[in-house]
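> Could you look at this predicted model? Sequence included:
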Amino acid sequence: LRSRGLIAVKVWCLVILLVFTFLGGVSPYFYRWNEAFLLLGTQFAAGIFLGTALMHFLAGSTSTFNALTHSPYPFSFMLACAGFLLTMLSDVAIVAVANRQRVNQAAPIQKEAEEEGESASAAAHAHPMLMTATSSFEDAILLIVALCFHSIFEGIAIGVSATKGEAWRNLWTIGLHKIFAAVAMGIALLRMIPKRPFLMTVLYSLAFAVSSPVGVGIGIAIDATAEGPAADWTYAISMGIATGVFVYVAINHLMAKGYRPQQPNYFDKPIFKFLGVLTGIAVMSVVMIWD
């Protein structure tokens, strides 16, 4: 690490991420958020994520690689592709596991119905609570695992930050997304399992809140064990991979899926979503003037 002050800043980032993400996750249990705010805020966060990935992470990785090697090979862009594919692969694996579990658990119900001379639809009617509970629980686990996996890689970006300013800027970028994601996750879980006790709300939110701080800790450990050129290589590689992770999350999770209002909403239109993303990118473009 460069200094004790830098370590302290990263630890503060870790604590701030943990506290505010946790509070965002449990907040829907107590407070009904404005859906237009969440809808547009998620798209704004997508713009922040995309702008950070391309203007900050990718640019930093590219310039560091250029200083380390004279090879014309586009290392940072290759690593960005690797980060994108790695995140995509994690989503594919999680969905495949969840779908297989759904099939395995639905088979006994269908078999029982066939033995009694009933159709599969009749079986679903005969066991509505069982099938709904199973599906909701799996959806909740899938949501948590996917969010936590991405969040760990996002946290690493803070942990390997080279300066205090960069650490605070990465905290702002990631924290903005995490708070919106935590609130949206809390609302989604309330829809999936509306009768779950408060303890489950706390456990789900804590699992999501801890993921990014874990990534920050990993990043700090990586940075602490690397010195000289090794530290520069670590930074360049980490930022390249983080670029791909951020681009995937921005496009496939925030823009494509985003927050879905429970009720029809005037702002749930492509033009407003575009303006939300545009605003996020514009903000990052201005911030990068002082980078």
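In hand now; what should we look at?
> can we go C-alpha only for contacts and neighbour counts from here?
Fine.
> Tell me where the stretch 1-150 of the chain has helices.
Applying DSSP state H, counting those that start in this stretch to the stretch 1-150 of the chain gives helices spanning 4-30, 35-51, 58-68, 75-115, 120-126, 128-159.
> here comes the other one, which I'd like you to weigh against the first:
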Amino acid sequence: MEPLLGVKIGCLFALLVLTLICGLIPICFKWFQTDRATGRHRRILSLLGCTSAGVFLGAGFMHMTAEALEGIESEIQKFVIQNRTKSKGNSSDDADSSNVEYPYGELIISLGFFFVFFLESLVLQCCPGAAGRSTVEEQEWGMAPGLELHSHGPLPSPSQSPLRALILLLSLSFHSVFEGLAVGLQLTVAATVQLCLAVLAHKGLVVFGVGLRLVKIGTGSCWAILSILSLALMSPLGLALGLVVFQGDSEGGKGLAQAVLEGVAAGTFLYVTFLEILPRELAGPEGPLAKWGCVAAGFAFMAFIALWA
């Protein structure tokens, strides 16, 4: 038990340090600031942003959504089996089997998506001026009014970006807690190290993308550093919780509640990815095929990591 505990403590510090380093790199180095970039430097940052968008897309589909669907399905099956054994009814088998076949996981993820959609719609309803897009922003992204037809659609308004950045951080925080919890609940050293390496491999890229996103939307340095620090603490927090409840399996609906929360977090993450990150990165006149290649490369890397995650 002592070697396993030592490995888990080492994983805790590795998750904390790597997340901090990867998240603070775009914030602390002026090279990543798009407002000071011109020419080739700006194009490189644009392609780097597209790669991070692909990473977000891969993390949303290959990790968060996949894990949420698997967790919700397994927990619902456990719940149905427990009800069958308790009631021992002879006429409820058909109803139970049809309930299991219903796409509950997809429904919960969609509820997370629509929750953020409703939240932003409520903000825009209460603040109608937030829907506008300034000409300064169009010029910043190289989009003259006459070239608007060649873009991929209007960019999200500046007032929505902080809200979406907050939602992005919250959804990733939920997911990070559950990742750390999974590492903390492993029973062997080999399984702990394998899962921790898989988490580290995609966590570093995702947090780097978060830092880059905070820089692009103009978040102040203090708030950006505080956001990365809070995000970095989530996986170690989950791992510590896993150590505390090492022997405790999902009892009394606790596992189902965790799976539902992870599903809602996946839905919110997908909303921000498709309506904030991808539109901003794909907007702009330079290199559509190069941008597609960067997005595809980021997604492919996350799909490759999913073989071990």
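Noted; the coordinates are in hand. Small disclaimer: the values here were computed from a predicted structure and weren't measured.
> rewinding a little: for the helices of the stretch 1-150 of structure 1, which one sits closest to residue 241 of structure 1?
helix 75-115 (4.4 Å; C-alpha to C-alpha).
> helix or strand for residue 230 of structure 1, which one?
helix 229-248 (DSSP states H and E).
> For that helix, name the packing helices and strands.
helix 35-51, helix 58-68, helix 75-115, helix 128-159, helix 198-225 (3 or more C-alpha pairs under 8 Å, 6 or more residues apart in numbering; DSSP states H and E).
> Tabulate these (TSV), appending mean neighbour count and distance to residue 8 of structure 1.
Shown next, in TSV, are those (neighbours: other C-alpha atoms under 10 Å; distance: least, C-alpha to C-alpha, whole Å):
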stretch	mean neighbour count	distance to residue 8 of structure 1
helix 35-51	25	25
helix 58-68	18	23
helix 75-115	16	28
helix 128-159	20	11
helix 198-225	20	11
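> could you dump those to a markdown table with distance to residue 237 of structure 1?
Listed next are these as a markdown table, based on distance: least, C-alpha to C-alpha, whole Å:
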| stretch | distance to residue 237 of structure 1 |
| --- | --- |
| helix 35-51 | 18 |
| helix 58-68 | 7 |
| helix 75-115 | 7 |
| helix 128-159 | 11 |
| helix 198-225 | 12 |
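> Of these, which is nearest residue 184 of structure 1?
Across those, closest to residue 184 of structure 1 is helix 35-51 (C-alpha to C-alpha), at 7.4 Å.
> Quick one: residues in contact with that closest one.
173-174, 176-177, 180-181, 184, 246-247, 249-251, 254-255, 258-261, 265, 267-268, 272-274, 276-281, 283-285 (C-alpha atoms under 8 Å, 6 or more residues apart in numbering).
> Residue 302 of structure 2 is in contact with residue 203, isn't it?
No - counting by C-alpha atoms under 8 Å, residue 203 is not a contact partner of residue 302 of structure 2; they are 10.0 Å apart.
> residue in structure 2 matching residue 131 of structure 1?
Mapped onto structure 2 by TM-score structural alignment, residue 131 of structure 1 lines up with nothing.
> how close does the residue positioned nearest the centre of structure 2 sit to residue 193 of structure 2?
In structure 2, the centroid-proximal residue (C-alpha atoms, centre = their mean) is residue 172; its distance is 4.4 Å. Note on residue 172 of structure 2: its distance to residue 193 of structure 2, by C-alpha to C-alpha, to the nearest Å, is 22 Å.
> Now residue 260 of structure 1: closest residue in space, sequence neighbours ignored.
With C-alpha to C-alpha, 6 or more residues apart in numbering as the criterion, residue 260 of structure 1 has its nearest non-adjacent residue at 7.0 Å, and that residue is residue 39.
> Tell me which residue of structure 2 lines up with the one you found.
With TM-score structural alignment defining the correspondence, residue 39 of structure 1 maps onto residue 49 in structure 2.
> Tell me which residues touch residue 143 of structure 1, please.
residue 185.
> wait, doesn't residue 186 of structure 1 sit right on residue 30?
No - assessed by C-alpha under 8 Å, residue 186 of structure 1 is found out of contact with residue 30, at 10.6 Å.
> neighbour-wise, which of the two wins?
Using other C-alpha atoms under 10 Å, the more surrounded residue of residue 186 of structure 1 and residue 30 is residue 186, with 23 against 7.
> any idea how far residue 79 of structure 1 is from the nearest residue to the more buried one once chain neighbours are set aside?
The spatial neighbour of residue 186 of structure 1 that comes closest, neighbours along the chain excluded (C-alpha to C-alpha, 6+ apart), is residue 25 at 5.0 Å. To residue 79 of structure 1, residue 25 of structure 1 is 32 Å away according to C-alpha to C-alpha.
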